[in-house]
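**Student:** how would this look folded up:
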Amino acid sequence: MKIALIKKPSLLRDLLLNELKNLFSNYEFKAYSSKEFNRLFQEQEHLDFLIIDLDTDIDFYSLIDSYKKSNKKIAVWASTLDNTDLFDLFKLDLNGYFFNGMEKEELAFAIQSIVKGKRYVHHELTRILMNDYARVHHHSKERPVGVFSKREWDVLELLTKGYKNQDIAEFLFITEKTVKQYVSSILRKLEVEDRTNAVITALKNKWFVL
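**Tutor:** Now for the predicted structure:
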């Protein structure tokens, strides 16, 4: 697996690259600046996974379009929550959406998930992206029958509103342990790895309106 990171040259980038190499000794990592844009394009057939820092001076939309056509895995990395490109990038349904401050364990989980064909969205970006998505797709659909119990629907709706397990427990007058059981059941039925992707699935299917 060959993975490329587009990020401005800095000590932080060097440390990050070394960290990634230590975490994934069986993967090949490369780092590029925006000035190496043409070279990166020339090497795209030899790359499997591209991570783009949104703070780099690069036409990432053209780059994303080219790599998507080549069926490459793509993730973008945001440093702030007010980046105006986030919602448009979210609509492109990329493989990953990273955010500054990720611990190495979370970064490892994100990359492993994407390599395995799953989608990763950092929890800091979820509410912003979901709120924008819901505003555009504001008409709810009839919920499918026989998928969830009434209580599971209640829990899923609160998840879409950003409630934590403790908040859900207090709102529904149940224990936090019971909430965890409902969440596990929801993830299993939706065949998703985490609550972020459960929320994405629910809103994409227009089961709820925020």
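**Student:** contacts and neighbour counts: CA atoms only from here.
**Tutor:** Noted.
**Student:** Centroid-nearest residue for this protein?
**Tutor:** Ranked by distance to the mean C-alpha position of the chain (Cα atoms, centre = their mean), the top residue is Val121 at 1.7 Å.
**Student:** how close does it sit to Leu203?
**Tutor:** According to Cα to Cα, to the nearest Å, Val121 and Leu203 sit 14 Å apart.
**Student:** Likewise for Glu36?
**Tutor:** In this structure, Glu36 and Leu203 are separated by 38 Å, where distance is defined by Cα to Cα.
**Student:** Which one's more surrounded, the two?
**Tutor:** Between Glu36 and Leu203, counted using other Cα atoms under 10 Å, Leu203 has the larger neighbour count: 23 against 12.
**Student:** Which secondary structure element is home to the closest residue to that one other than its chain neighbours?
**Tutor:** Excluding its sequence neighbours, the residue lying closest to Leu203 (Cα to Cα, 6 or more residues apart in numbering) is Ala134, at 6.7 Å. If you go by DSSP states H and E, Ala134 is part of helix 123-136.
**Student:** who does the helix or strand harbouring Asp14 touch, helix- and strand-wise?
**Tutor:** In this structure, Asp14 sits in helix 11-23 according to DSSP H and E. If you count contacts as 3 or more Cα pairs under 8 Å, 6 or more residues apart in numbering; DSSP states H and E, helix 11-23 packs onto strand 28-32, helix 104-115.
**Student:** Can you lay out these as JSON lines showing mean neighbour count?
**Tutor:** As requested, those are exported to JSON lines (neighbours: other Cα atoms under 10 Å):
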{"stretch": "strand 28-32", "mean neighbour count": "16"}
{"stretch": "helix 104-115", "mean neighbour count": "16"}
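**Student:** For these, give me TSV that also has distance to Leu190.
**Tutor:** Rendered in TSV, the data for the helices and strands packed on helix 11-23 read as follows (distance: least, Cα to Cα, whole Å):
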stretch	distance to Leu190
strand 28-32	33
helix 104-115	17
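**Student:** One more, please, to line up against the first structure:
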Amino acid sequence: MIRVLIADDHHMVRRGLAFFLGTQPDITIVGEAADGKQAVQLAGELVPDMILMDLVMPGMDGIQATKLIKQQHPGIKIMMLTSFSDQEHVIPALEAGASGYQLKDIEPDELARCIRNVCAGTNEMHPKATTHLLQQFSGSRLLNELTKRELEVLREIANGKSNKEIADALVITERTVKTHVSHILAKLDLADRTQAALFAVRHHLV
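**Tutor:** Take a look at the predicted model:
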């Protein structure tokens, strides 16, 4: 029997999930949490096999809760069940330790299948989440193409500095900075400094 804790700040969502999953012969709902703080508390008290975790909740959000739960109870599987599929939510959730990422428009039978698979050790990702994960991996691989000096220049670009300010900070000529910027844009396949700055932020360089 798979013991599931549901964490979502919307009562109707919790009730709907509990009602459907309760009809599954191998799944039982052991508790419901209305926010991240309560999810952390109940995770310690109930030690479920799996937590269905919403992302955006009052007080402590799903990402913070996931991070704490995985630190305290690494054996508990956590699957994000959310309405958000953008990179700014997907990547932090996976970095926090989530083993799955699904959207709330998932078909009920598919959700049950994902719960079983995650508990069996498989990562279950919505296609949009997988795309962001691949983009992150691809971006990390591209970063390895940059030299140490180019990475320094990229960080300065992300901090909003002009070529002259970068030259002063790194004690190099402005012409050298321009050369580094050109190399960075070419290697990362970016169009301009704004895209470079966003790339640096997304990959936690600043």
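**Student:** that older thread, which residues are contacting the helix holding Asp14 of the first structure?
**Tutor:** 7, 27-31, 104, 108 (Cα atoms under 8 Å, 6 or more residues apart in numbering).
**Student:** okay if I get those residues as a markdown table plus distance to Thr160 of the first structure?
**Tutor:** Below are the contacts of helix 11-23 of the first structure laid out as a markdown table (distance: Cα to Cα, whole Å):
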| residue | distance to Thr160 of the first structure |
| --- | --- |
| Lys7 | 32 |
| Tyr27 | 35 |
| Glu28 | 37 |
| Phe29 | 35 |
| Lys30 | 37 |
| Ala31 | 36 |
| Lys104 | 27 |
| Ala108 | 26 |
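**Student:** List just the nearest of these to Phe60 of the first structure.
**Tutor:** Distance from Phe60 of the first structure was checked for each of the contacts of helix 11-23 of the first structure by Cα to Cα. The minimum falls on Lys7, at 11.7 Å.
**Student:** mind checking which helix or strand Ser66 of the first structure is in?
**Tutor:** Element membership for Ser66 of the first structure (DSSP H and E) is helix 60-69.
**Student:** what distance separates that helix from the centre of its chain?
**Tutor:** 18 Å (Cα atoms, centre = their mean, to the nearest Å).
**Student:** Same check on stretch 111-123 of the first structure?
**Tutor:** Per Cα atoms, centre = their mean, the displacement of stretch 111-123 of the first structure from the mean C-alpha position of its chain is 7 Å.
**Student:** First-to-last residue distance for it?
**Tutor:** With Cα to Cα, one end of stretch 111-123 of the first structure sits 15 Å from the other.
**Student:** Provide the aligned range in the second structure for it.
**Tutor:** The counterpart of stretch 111-123 of the first structure in the second structure, using TM-score structural alignment, spans residues 115-127.
**Student:** residues in contact with Ile166 of the second structure?
**Tutor:** 153, 156-157, 174, 177.
**Student:** Could you tell me whether Asp57 of the first structure really is in a helix?
**Tutor:** No. Under DSSP: H, G, I helix; E, B strand; the rest coil, Asp57 of the first structure sits outside any helix and is assigned coil.
**Student:** for the closest residue in space to it that isn't next to it in sequence, what are its contacts?
**Tutor:** The shortest distance from Asp57 of the first structure to any residue that is not its chain neighbour, by Cα to Cα, 6+ apart, is 5.8 Å, and that residue is Ser34. Contact partners of Ser34 of the first structure, counting by Cα under 8 Å, 6+ apart, are 6-8, 56-58.
**Student:** Go again with 7 Å.
**Tutor:** By Cα atoms under 7 Å, 6 or more residues apart in numbering, the residues touching Ser34 of the first structure are 6, 56-58.
**Student:** ditto for Ser33 of the first structure
**Tutor:** Residues touching Ser33 of the first structure, when contacts are defined by Cα under 7 Å, 6+ apart, comprise 6-9.
**Student:** got a winner among the residues you listed for most neighbours?
**Tutor:** Counting by other Cα under 10 Å, Ile6 has the largest number of neighbours within the contacts of Ser33 of the first structure, with 27 neighbours.
**Student:** wait, doesn't it sit right on Ala31?
**Tutor:** Yes. Using Cα atoms under 7 Å, Ile6 of the first structure is in contact with Ala31, at 5.9 Å.
**Student:** corresponding residue for the residue nearest to Leu203 of the first structure in the second structure?
**Tutor:** In the second structure, the residue equivalent to Ala134 of the first structure is Ser138, according to TM-score structural alignment.
**Student:** Give me the distance between that match and Ala43 of the second structure.
**Tutor:** When distance is defined by Cα to Cα, Ser138 of the second structure is 34 Å away from Ala43 of the second structure.
**Student:** Kindly report the same for Lys104 of the second structure.
**Tutor:** When Lys104 of the second structure is compared with Ala43 of the second structure (using Cα to Cα), they lie 22 Å apart.
**Student:** Looking at these two, which is more packed in?
**Tutor:** When neighbours are counted by other Cα under 10 Å, Lys104 of the second structure and Ala43 differ, and Ala43 comes out ahead with 23 against 15.
**Student:** Give me the secondary structure label for the counterpart of Thr80 of the first structure in the second structure.
**Tutor:** When the second structure is aligned by TM-score structural alignment, the residue opposite Thr80 of the first structure is Phe84. Phe84 of the second structure carries the three-state label coil when classified by three-state DSSP.
**Student:** what sits against Phe84 of the second structure?
**Tutor:** Residues in contact with Phe84 of the second structure, defined by Cα under 7 Å, 6+ apart, are absent; none qualify.
**Student:** Sounds good, over and out.
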